[in-house]
Each structure stands twice: as structure tokens, then as C-alpha cells.
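Visitor: Got a sequence here, can you model it:
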Amino acid sequence: MIEVRFRTDQNQRVREVRIQGHAGLSSKGSDVLCAAVSALTYTMRDGIQEILGKEARIRQEEGDFLLELQQDGDAGSELIFATVLKTLQGLAGQYPERLQIRREEDGT
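Guide: Just a heads-up that it's a prediction; the model follows:
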């Protein structure tokens, strides 16, 4: 199961994205859902850091990815996060037992 969590700040802007787990549809290296989520993860990371120039803490390990903005989000970062979220929701609709998405508000 892949679990995705989008955590927002008090202004409802995404502050952190965490992606954990494996889909388990097929063997390592041939799992289409894991490959799709990985591609979206790299797209999100590169969009935030390379295209927008945002500072972000990144932790990337086998089956565990964390992106945490080090500054406030803006319209550009929200656009990237919304695009990735929309695509993930489409994948979750196709694989509901393999991919779950949560959005959490950080009250601080």
C-alpha cells in the first residue's frame, strides 16, 4: 500500500508531502503503480526546487519520500502540488486498495 499525505499550514497551503510504502502490484522494477508514483514524486521535487527555486528539505529512501517546504508556499507551489494531487487521485481511483491519499491541516 502506498500512503500519500499532504499537510497544509494555517492558510491551507501545502507545506509537506510524505509518500510511503509500495503498491505491491508486481515485483520490484516492474510495478506500474510504483513507477507512476515515483515519476510524480520526481516531477514534484524538481518543480518545487529547480523550476520555482523553493528551498525544501528532501528525504528520499526506499519506500519513503518527504518534501517539506522551508518557506511559505505560493501560487506556483500550490499549482505543482494540486497537479500532482489530481493525478494521484486518478491513480487512487484505479487502485483504491493500493494507494491512499490524505490531506491534513497543521493547526500551528
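Visitor: CA atoms for contacts and neighbours, from now on please.
Guide: Fine.
Visitor: What's the end-to-end length of stretch 22-37?
Guide: 10 Å (Cα to Cα, to the nearest Å).
Visitor: just so I have it, where are all the strands in the chain?
Guide: Taking DSSP state E as the criterion, the chain contains strands spanning 2-8, 14-21, 56-61, 64-69, 99-105.
Visitor: To check against the first, give me the structure of this:
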Amino acid sequence: MIRIRVLKNAQAVPVGLRSGGHAGYDQSGFDIICSAVSVLEQNLANSVHALTDARFTCEIDEKTGTFLFQLIDQNDEKAGLLLASCLLGLEAVQEAYGNDYLTITDQEV
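Guide: Alright, predicted model coming up:
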């Protein structure tokens, strides 16, 4: 199962996300849920880098399937919108395939 934690600041505003695990929907290389999550997360980092001036940290470990993205500039509106868009996509994957493969929870940072 992929576990996603939405990182929120003290004002409950999303400022990043952390994920880990594998969906187990299909074998490696054919798992459409893992693929969807990977594309959304990588697109988040690429989009924030290319389309904003926001500073952020991003760590990816392909072996363990872990991903960490956190905005350093938490007040950047464009970066916040891109993060919200990514979260919307992740929630759509969860709704389509269910909690057996993907869970999303909040974590205050």
C-alpha cells in the first residue's frame, strides 16, 4: 500500500507531502496506481521548479518507493496551487482504486 502524508503547517495549510510503499495492484512495471502516483509527484517537483521561484526540498528513493517534497517558501501562491493540484490528483486516484492501495492522511509539521 502507498501511504501519503500531506504535510501541513500550524495553520493547516498544505506545505508538502511524504509518501512511501508500493500499491501492490500489479507486478512492478505494470502497477498503474504506482505509476499514477509517481507521475503526479514527479510532476509536482518539476512544475514547482520550472514555473515558480519557490524554494523546496525533494528527495526520491526509487528502491524503497519513498518521496518527500516540502516547500521552504510556504507563502508562494503558485507553488501552493501546484501542490493543491497534485493533491487533487492523488485524491482522485484514491477514490478510483480505494484505500486498499492508497491512503492519504494529514501530518502537522
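Visitor: Tell me which of the strands of the first structure is the most buried.
Guide: Mean neighbours per residue, mean count of other Cα atoms under 10 Å, is largest over these for strand 14-21, with a mean of 20.
Visitor: how big's the offset between that strand and the second structure?
Guide: With mean Cα distance after the TM-score superposition for the first structure, strand 14-21 of the first structure departs from the second structure by a mean of 1.3 Å once superposed.
Visitor: circling back to that earlier point, could the strands of the first structure go into JSON lines alongside distance to residue 87 of the first structure?
Guide: Conversion of the strands of the first structure to JSON lines gives the following (distance: least, Cα to Cα, whole Å):
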{"stretch": "strand 2-8", "distance to residue 87 of the first structure": "12"}
{"stretch": "strand 14-21", "distance to residue 87 of the first structure": "14"}
{"stretch": "strand 56-61", "distance to residue 87 of the first structure": "21"}
{"stretch": "strand 64-69", "distance to residue 87 of the first structure": "17"}
{"stretch": "strand 99-105", "distance to residue 87 of the first structure": "11"}
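Visitor: Longest helix of the first structure, counting residues only.
Guide: helix 75-94 (DSSP state H).
Visitor: related to what we said a few turns ago, of all the strands of the first structure, which lies closest to residue 80 of the first structure?
Guide: strand 14-21 (10.1 Å; Cα to Cα).
Visitor: quick one on the thing from earlier: which residue range of the second structure does the longest helix of the first structure align onto?
Guide: Using TM-score structural alignment, the residues of the second structure aligned to helix 75-94 of the first structure are 77-96.
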